[in-house]
Each structure stands twice: as structure tokens, then as C-alpha cells.
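1. Make a model of this:
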Amino acid sequence: MTIYFLGGGNMAEAIAGGLVRQGGYQIHIVNRGAEKRERLAKSLGVAVSEKLPALNAEDILVLAVKPQDMQAACAGVETNGALVLSVAAGLSVNTLSSYLNDTRRIIRTMPNTPGRVGLGVSGLFAADGASDADKQAAEEVMSAIGQVVWLEDEAQIHAITGITGSGPAYVFYLMNALQEAALAQGFDNETARQLSLATFKGAVGLAEQGGEDFIVLQQNVTSKGGTTFAALETFKERKVAQAIGAGVDACVARSKEIAQQFEGGK
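-> The predicted model follows:
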């Protein structure tokens, strides 16, 4: 079995890199750019080529090109029964199937950027042509870059895009806000960054270790009338939580709009 990557972008490199670190996989990356192929071959030690070789039924084809380039990239591709794993946002099973001679042995996944350091989370949805063995194979591939969550309905891809797919950007937004607040309090740039980064890292570590609800952890460091209480009351007045929820809603709605564009507005 060989795991082929159609496209050598950041996510393909992250997944392939995770698989290389685990060991035991034959990996082949297909990319049009010669310079990129040379770099991937050197950094990952994997096979590379400009064109996709002939596939076998036991192979896995990871579709990792940009959604707008997918149809052209799939032109002439014969899956020959291989399992197709797509990381392309906005392209439904039906759309992908139409690009690949109606194969239904497809699993869609929505990973996120922390997968580049092995701390990602990926939502997976299996089409009706994928077997339990296919699901296990896809889970093994995506587990190379972090956690895996299975989705029962393809529409949930939009929801997980709004939570984990785009979620790291929300965290970086808040990290930057705390850094800016530290600067406003007189700290220099390096210290302000360090304070924000350490605060988020420590809070996540504490939450993982204890397993308590986030609201309980919040209450544990909040004394009524105290300093933390003053900050949280301000957040409530400014409706920060509602704003985050509205942002997630907007992300999910945009994900649905993009999917409709690829499906011809259907």
C-alpha cells in the first residue's frame, strides 16, 4: 500500500511528515512545482513526482490541492478502487465523486493548522462507499497529526470548520489581544508576547490535567468583587462570549456558501 498525496501544500506536508515520523508507510507526493518536489523529497525523504502514478485498490489517495484547482487536478485520474481521502474544504462527497468517475470510496476530513506540530484535530466523514476498514485506515492517517473526531452527517463538516478548522485563528486573535493589553500596561514586546503565550499554554495545561469544566476552572480563580471578577464582568458587559458565538455562526455560514458555489448553487 502506498499513500499518495495529490498536492504538496502545507497540510499535505504536515500529514506526510507525521506519517514519516511514525514510520512504516510508503509515501508519494505529487506536485507540479519542481522546486517544491525537491524540497519535500529532501526534508521528508519521500518519493515525489510531477504526475500521479497508476493507483491500486489497496492504495490511499489524499486530495490536498486547493478546492478551486481540484477539478483540473483530478482530470484523468483513475482511482482504480483506491480509497480517497480529501482535505479540501467546501467540496462535498458528490462533487468529489463527479470529479473521480463516480467513485464513492471517499472520506472527507477537516484538519486544522496545529496538526503541523502534531496537536491538530480533524473531523472525518465517510461516504456510503467507504467500509469500516477504510474508516480505520483514514483514522490512522489523520491521527499522525493529532486527534480524530468522526461526524455522522456530512453537513457537520461546516460546523467543525467553524469550531476547530478556523478555531486556532480565534485563539491567536485572543492571544494577540492579551499581548496588546500587556503592551498598554507598559511591558516591552518580547515580554508581552511571553506573558500571553505562557498564560494560554498554562491554562490549557491546567484544563487538560484536571478535567474539570471550563466554567468551574474560571470560577476557581474568580473571587466575587476581586480583580478577576472585575475583568470578567467587563467581558460580560461587552458580550464577548456572544461575539465569539456569532463569529462561529458566520464561519459556518460562509463554509456553506463556499460549498454551494462548488456545487453550482444547488
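2. C-alpha from now on. contacts and neighbour counts both.
-> Fine.
3. Can you list the buried residues in stretch 1-16?
-> The neighbour-count check on stretch 1-16 (16 or more other Cα atoms under 10 Å) flags 3-9, 11-16 as buried.
4. Please disregard the earlier target; I meant stretch 165-179.
-> 165-167, 175-176, 178-179.
5. Among those residues, which one lies nearest to A250?
-> Using Cα to Cα, S166 is the member of these that lies nearest A250, at 11.2 Å.
6. Am I right that the closest one is in contact with P114?
-> No: using Cα atoms under 8 Å, S166 makes no contact with P114, being 10.8 Å away.
7. Second chain to compare with the first, below:
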Amino acid sequence: MNGTHDTSSLPSGIAFVGGGNMARSLIAGVTRAGVPAASIEVVEPQVALRQTLQQEHGVRTAGAVAAATLEAQVVVLAVKPQVMAAVCAELAPRLAAGTLVVSIAAGITTAALREWLGAGAVLVRAMPNTPALLGAGMTGLYAGAEVGDSDRQAAQAILAGAGQTRWIDDEALMDAVTAVSGSGPAYVFALAEAMEDAARAQGLADDAARQMVVQTVLGAARMLAESGQGAGALRQAVTSPNGTTQAALETLADGGFHQLVGNAVAAAARRGRELARAGG
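-> Sure, this is the predicted structure:
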């Protein structure tokens, strides 16, 4: 099932608790795939966000869990980790037994969700990333052995509307997913920011620096995705002996670039585990 988008598995009704950017990207994906806007309900306390959701997507909205109908087959928890326990406390009495609950909160384990929601919920964890806003996201998914194929397919279909998906067999590895793909766009943005600064330091105008860096990152990403070659092979192919690229790469190596990236990903994974412990 990894990476496929089976729209036939989409549920006919979905409730989103939280109406921020990620929820909006998922709503856009499922409505494009054919889920009627009228069968989607969003619980969002901020009035401005509710109005935007109604205007952009035509979905039904409620200002609080208590005011929502919650008649959907699937509930997507799209709130910040630090408020998840409180949201689940409101939600638990309203959930029908067997309701599929998909959480996209970093660091919140299925054990914590089970404690907060009770035994009747069917739980799936998902870790999307911000390119989901463009339909170019990457989502890691985890479900325990008790979750049936139809629920797995429904969860995957919802997330696949925002990009590619991948099932992870061990929940402990969801911290690695968070560290690599969840936080990963920020690493690319940090590299692009540094490249733009360096371009300006070499005398390029701001607009020229941005255009060259953006298109270089985009083009390199497409080569990674479409060439069929690994990152190492592509790096070697563009590096002429004693040329300009080799000079740059040697400088990165001297600065411990590879190890620094490894340390950064390890730090993100470690922080994910800390959030999990703090969150329950």
C-alpha cells in the first residue's frame, strides 16, 4: 500500500478537529478526490479560520467539540500536541465505538491516545510535512495490528491527497519519520537560506540569488526523484576532479557537514521522544 492513492477507500464523512494549515491541505486533497464538502465537518475555535474554511471549501464548521455533530466515519486530530489531551477529553464521550481516529500530532503515541480516548477508538498515527500544503507532502503512517485493512486504507487515502505516504511498522520509528521528513523541509530551507546569503556575498543581486537557489534546489530534487539514481551517484556525477564543485564539497566535508546533518536529525528524533514522554 505504500505510496498509492486509492480514492475508492476514502470515507464518505470526515470530521477534522483543528482547522489549521495541515487540516486545510488535507481537506483540499480529499475534496479534489471526490469527498463532498457537505460531508466534512471542521471543529475550530477561531472564527476567522472557520470563515476561511467555509469560503474556500464549503465545509461545515463548529466552534467546539460540544457544538459539533461528529457523525463522520473518521475523525482527524489536527491540533497541537500540547492541547491534545484536553481535546481528547472533550471528544471521548462523543465517539461512537469503532470510529477511526487519525492523529497528525508529533510525539503523541497511540498509547496516550488510547488512554485519553478509550478502548472504542480505532487509532492511526500520521506524520505529514508542510509540502502537503502544495500536494507534495510526505507522510509516515503507523497503525497497530488491531487496525483492519479498511481502516488503514481509509487513513492512507486521506493523507495521500496531500502527497506520498509510507507505512511504518514500528511506532518507535515515528520519531525518525518526524526527524527526517516532518522536520526535513526546514533543513532544506536552511540550506537555501545559507546559499542565498552566500550568493549575495559573492555579489549577486537579491532577486538573482533567490532565483538561482530556488531553481537549483527544485531541479536537484527533481533529479533525485526522476533520474533513478541515488543521491551519492548524482553527487559524484556533478563533481569533476579538481573542479569548482569538488572545492566546495571538500569545504563542506572539512566542516563536518555529513556528521552535522546526522546530529541534527538525531536531535530532532530525540526531541520527538521527549515530547512523547511529556505528552503521555
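8. about what we covered before: may I ask which two of the buried residues of stretch 1-16 of structure 1 are separated the most?
-> Among the buried residues of stretch 1-16 of structure 1, I3 and G9 lie farthest apart (Cα to Cα), at 15.5 Å.
9. The buried residues of stretch 1-16 of structure 1 in strands, which ones?
-> Judged by DSSP state E, strands contain the following of these: 3-6.
10. from the buried residues of stretch 165-179 of structure 1, which single one is nearest A72 of structure 1?
-> G165 (25.0 Å).
11. which residue lines up with the closest one in structure 2?
-> Aligned counterpart of G165 of structure 1 in structure 2: G182 (TM-score structural alignment).
12. Return the residues in contact with its match.
-> G182 of structure 2 makes contact with 127-130, 138-139, according to Cα atoms under 8 Å, 6 or more residues apart in numbering.
13. Tell me where the stretch 1-150 of structure 2 has strands.
-> 14-17, 40-43, 60-62, 74-77, 100-103, 122-127, 137-143 (DSSP state E, counting those that start in this stretch).
14. May I see the ones you listed arranged in CSV, with distance to G280 of structure 2 as well?
-> Putting those into CSV (distance: least, Cα to Cα, whole Å) gives the following:
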stretch, distance to G280 of structure 2
strand 14-17, 20
strand 40-43, 23
strand 60-62, 28
strand 74-77, 16
strand 100-103, 14
strand 122-127, 15
strand 137-143, 18
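15. and G232 of structure 2, which of those strands is closest to it?
-> Taking Cα to Cα, strand 137-143 is the member of these nearest to G232 of structure 2, at 21.4 Å.
16. What range does that closest one cover in structure 1?
-> Counting by TM-score structural alignment, strand 137-143 of structure 2 falls onto residues 120-126 of structure 1.
17. and for that stretch, what are the contacting residues?
-> With contact meaning Cα under 8 Å, 6+ apart, stretch 120-126 of structure 1 is reached by 106-115, 135, 142, 145-154, 157, 160, 164-165.
18. In structure 1, what stretch matches stretch 220-229 of structure 2?
-> Using TM-score structural alignment, stretch 220-229 of structure 2 corresponds to residues 203-212 of structure 1.
19. Just the residues contacting that stretch, thanks.
-> 213-214, 217.
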